[in-house]
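Student: Sequence and predicted model, in that order:
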Amino acid sequence: MFYHQISILLASVLEWETQDSVEAIAGIQQGLDDFNAGKFRSFDEYAAEQRQNSSQQAVGEKPEEPNAT
């Protein structure tokens, strides 16, 4: 009985790991597709947005939504 429970647990963990990998690969592919389509911004733009959002959160304001460029 104990070995059967361990087998079920291991199967569940492996299934989760597989799903996690599939989702990670899909996210990476989406990022590459966006980059190839010109949908990206410079690090300086990103850093400025993060600074702005951080200062807004410090005073309780809602951060702006990122631009979809």
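Tutor: Alright, I've got the coordinates.
Student: drop to CA atoms for contacts and neighbour counts, all remaining ones
Tutor: OK.
Student: List the contacts of the residue most central in space within the chain.
Tutor: Centroid-nearest residue in the chain: Gly27, 7.2 Å away (criterion: Cα atoms, centre = their mean). Applying Cα atoms under 8 Å, 6 or more residues apart in numbering, one finds that Gly27 lies in contact with no residue.
Student: Could you check how far it is from Asp34?
Tutor: 11 Å (Cα to Cα, to the nearest Å).
Student: one step back: quickly find the element holding the residue nearest to the centre of the chain.
Tutor: Using DSSP states H and E, Gly27 sits in helix 2-36.
Student: What are the buried residues along that helix?
Tutor: Counting neighbours by 16 or more other Cα atoms under 10 Å, one finds that helix 2-36 has no buried residues.
Student: this is the comparison structure:
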Amino acid sequence: MHAIEQAARRARAEEFRRLFAVGARKLKALIARGATAFASKVRGTYAPARHGTPRYVTQAPRRGRP
């Protein structure tokens, strides 16, 4: 009887670990999506990602020669 209870306890713990891992992956993806959206709002959609002076969406486009 004790062995059956231990096996059931192990199965529940394993299921909890599996569900926790899935939830952690989903949370990580959600955070990454939110950070990407926030960065695009702050930086501007048309701004270069990592180099040069960022040009924000609210600025007027440049005219004339580059």
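Tutor: Looks like it came in fine. Small disclaimer: the values here were computed from a predicted structure and weren't measured.
Student: what's the TM-score for these two chains?
Tutor: For this chain pair, the superposition-based TM-score is 0.55 by TM-score structural alignment, normalised by the length of structure 2; 41 aligned residues with a Cα RMSD of 1.9 Å.
Student: next one: stretch 16-34 of structure 1 to chain centre, how far?
Tutor: Relative to the centre of its chain, stretch 16-34 of structure 1 is centred 9 Å away, using Cα atoms, centre = their mean, to the nearest Å.
Student: Structure 2: matching residues for that stretch?
Tutor: Using TM-score structural alignment, stretch 16-34 of structure 1 lines up with residues 22-40 of structure 2.
Student: distance from the matching stretch to structure 1 after superposition?
Tutor: In the superposition with structure 1, the aligned residues lie an average of 0.6 Å away from stretch 22-40 of structure 2, counting by mean Cα distance after the TM-score superposition for structure 1.
Student: With Ala8 of structure 2 as the reference, measure out to His2 of structure 2.
Tutor: Between His2 of structure 2 and Ala8 of structure 2 the distance is 10 Å, computed by Cα to Cα.
Student: same thing with Thr45 of structure 2?
Tutor: 52 Å.
Student: so the helix or strand containing Gln57 of structure 1 corresponds to what in structure 2?
Tutor: Element membership of Gln57 of structure 1, judged by DSSP H and E, is helix 43-58. Mapping helix 43-58 of structure 1 onto structure 2 (TM-score structural alignment) gives no aligned residues.
Student: What residues sit buried inside that helix?
Tutor: Glu49, Asn53.
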